[in-house]
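Colleague: model this:
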Amino acid sequence: MLEVNELASGYGSSEVISNVGFALAKAETLAIVGKNGMGKTSLLKAILGFLPAWRGSVRLAGKDVTRVAPHLKRKMGLVYVPQEHALFQDLSVRDNLRLGLLSDKDIDALFEQVGGWFPVLTKRLSQRAGTLSGGEQKMLIVARALMAKPDVLLLDEVTEGLQPSVVDRLSEVLVRVRHEIGTSMIVVEQHLPFALSISDRYLVFKRGEIVDAAAIDADSAARIDEHMRI
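Modeller: Reported below is the predicted structural model:
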């Protein structure tokens, strides 16, 4: 579904992503973990095209999209959930959700589907987004991304600052989305239990490079902790 091949990128003259490569299958979830400042978010931005690729390539469903603009990648099925609370605070929940649509086709079915994943939002459709709690706003951001029917969903620190009950709800929803509509996901995350609970594999990122990669098993948390202590 998504292939990243020897990708390098950076800011100014500083390379922050160096020769990163991995493949993501349909309906697979990949956790990218590591300390802060190691280049994880920059990797997502390079995949999306917000940072230019200095070397390497990005392929989506077999097509080379390395130089494709971010808004066009979104139309091709590559959708981003940023770390920031990127909502239109004065618009209603309904209008924020509508902004996630690629077109009005099947709008009612999409509202019903996303509402099934986030029933709390269906009770607040007319409410201004800025009046929601922090956890509800994060759910709205994820729900808006899902309105685009993504083939690949990139989530950046989606649990940051959230109470455990909201983290649990997001975990349940993302597992359902994967199984029900086959969305592939890349999860950049500091909350290790959350990341490991929803993912098939992990990559440990350090100073812009992959230093460890494996399928998730009972020993994964301990191995990742070793990297985090170094």
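Colleague: When you work out contacts or count neighbours from here on, use the C-alpha atoms and nothing else.
Modeller: Will do.
Colleague: Kindly check the end-to-end length of stretch 122-134 for me.
Modeller: Using CA to CA, to the nearest Å, the end-to-end distance of stretch 122-134 comes to 17 Å.
Colleague: So which bits of it are buried?
Modeller: Using 16 or more other CA atoms under 10 Å as the test for burial, stretch 122-134 gives 122, 125, 127, 128, 129, 130, 132.
Colleague: you'd agree residue 187 is in a strand?
Modeller: Yes - per DSSP: H, G, I helix; E, B strand; the rest coil, residue 187 lies within a strand segment.
Colleague: Look at it and say how many residues are nearby.
Modeller: Using other CA atoms under 10 Å, the number of residues around residue 187 comes to 25.
Colleague: my read: it touches residue 24, true?
Modeller: No - with contact defined as CA atoms under 8 Å, residue 187 does not reach residue 24; the gap is 11.7 Å.
Colleague: what's the one helix or strand residue 141 maps to in contact with?
Modeller: Assessed by DSSP states H and E, residue 141 sits inside helix 134-146. Under the criterion CA atoms under 8 Å, 6 or more residues apart in numbering, residues 79-81, 85-87, 93, 96-101, 114, 118, 120-121, 129-130, 158, 162-163, 166, 170 lie in contact with helix 134-146.
Colleague: And it, how far out from the chain middle?
Modeller: Taking the mean of its C-alpha atoms, helix 134-146 sits 12 Å from the chain's own mean (CA atoms, centre = their mean, to the nearest Å).
Colleague: Alongside the first, I'd like the structure of this one:
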Amino acid sequence: MLRVTDLASGYQKIPIIMGVSFEVGDGEFVGVLGHNGMGKSTLLKTLVGQLPATAGRIGFAGSDITHAPTHQRARRGLRYVPQGRQIFPGLTVRDNLRMGAAGAGLADDVLDEVLDELPRLKPILGRAGGVLSGGEQQILALARCLCGRPRMVLLDEPTEGIQPSIIEEIIDILLRLKRRSGLTIVLVEQNQDFIRRLADRVLIIQKGRITGEVPPDHLADPALVAEFIGMAVT
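Modeller: Down below sits the predicted model:
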């Protein structure tokens, strides 16, 4: 589904990710784990086209999308749920979802199938996005992404600022989507338990480079986590 080869990017003349290579198979959930400032969000922004690649190649679903504009990547099925959610606060929940469908050139009838997967949103369709709780906004951001019928979703820190009960709900949603639709996900996250419960594989990123891969169950062992990346289990 996704093949990244020797990818590099950054901000103006400051390199952030350097020589990153990895693959994600169809239907896989792949976690990317590392300290803050190691290039996790930069990697996702480069994959989705918000930042230009300065070297390397991005292959998606058999096509070279390295220099394709963001909207073309979205139309091919590569969608992004950014850190901080970035919903439209002044629009209703329904209109936020409609924006997700419109961005993929789809009609509003896709909303019903997404709402069946995320029924929590049904009673609040007329509510403005900006008045929702952080957890509701995160579910809305995911739902808006799903309204584009993605083949792959890039998720950036989805548990940030979210209460534990909503984190559990998001885990259930993502596992259900994997079973029913075979959705492919690349997940950047600091919450190691969240990654452990969802990911098929976990890539370690340090100073802008993929330095290794660990089985998800290793994240339950603080000694193993410290050995690979020196992070405290959260």
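Colleague: Any chance of the buried residues of stretch 122-134 of the first structure in TSV with secondary structure and distance to residue 34 of the first structure as columns?
Modeller: TSV is the format used below for those (DSSP: H, G, I helix; E, B strand; the rest coil; distance: CA to CA, whole Å):
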residue	secondary structure	distance to residue 34 of the first structure
122	helix	35
125	coil	37
127	coil	37
128	strand	36
129	helix	32
130	helix	31
132	coil	31
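Colleague: Need the max-distance pair from those residues.
Modeller: 122 and 130 (15.8 Å; CA to CA).
Colleague: one step back: overlap in contacts, residue 187 and residue 24 of the first structure.
Modeller: Common neighbours of residue 187 of the first structure and residue 24 (CA under 8 Å, 6+ apart) are residue 30.
Colleague: need the buried residues of stretch 122-134 of the first structure in JSON lines with distance to residue 198 of the first structure, can you?
Modeller: Converted to JSON lines, these look like this (distance: CA to CA, whole Å):
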{"residue": "122", "distance to residue 198 of the first structure": "25"}
{"residue": "125", "distance to residue 198 of the first structure": "28"}
{"residue": "127", "distance to residue 198 of the first structure": "31"}
{"residue": "128", "distance to residue 198 of the first structure": "31"}
{"residue": "129", "distance to residue 198 of the first structure": "27"}
{"residue": "130", "distance to residue 198 of the first structure": "29"}
{"residue": "132", "distance to residue 198 of the first structure": "26"}
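Colleague: so what's residue 182 of the first structure up against?
Modeller: 26, 27, 151.
Colleague: so which of those residues persist in the second structure?
Modeller: Compared against the second structure with both residues aligned by TM-score structural alignment, their matches' CA atoms under 8 Å, the contacts of residue 182 of the first structure retain 26, 27.
Colleague: Just the buried ones from the contacts of residue 182 of the first structure, in ChimeraX syntax?
Modeller: To isolate the buried subset of these in ChimeraX, counting by 16+ other CA under 10 Å, use the following:
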select :27,151
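Colleague: can I get the contacts of residue 182 of the first structure in JSON lines with secondary structure and distance to residue 42 of the first structure?
Modeller: Output for the contacts of residue 182 of the first structure, formatted as JSON lines (three-state DSSP; distance: CA to CA, whole Å):
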{"residue": "26", "secondary structure": "coil", "distance to residue 42 of the first structure": "23"}
{"residue": "27", "secondary structure": "coil", "distance to residue 42 of the first structure": "23"}
{"residue": "151", "secondary structure": "coil", "distance to residue 42 of the first structure": "21"}
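Colleague: In a markdown table, list the contacts of residue 182 of the first structure along with distance to residue 213 of the first structure.
Modeller: What follows is these, written out as a markdown table (distance: CA to CA, whole Å):
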| residue | distance to residue 213 of the first structure |
| --- | --- |
| 26 | 19 |
| 27 | 19 |
| 151 | 23 |
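Colleague: and of the contacts of residue 182 of the first structure, the nearest to residue 54 of the first structure?
Modeller: Nearest to residue 54 of the first structure, judged by CA to CA, of the contacts of residue 182 of the first structure is residue 151 at 25.3 Å.
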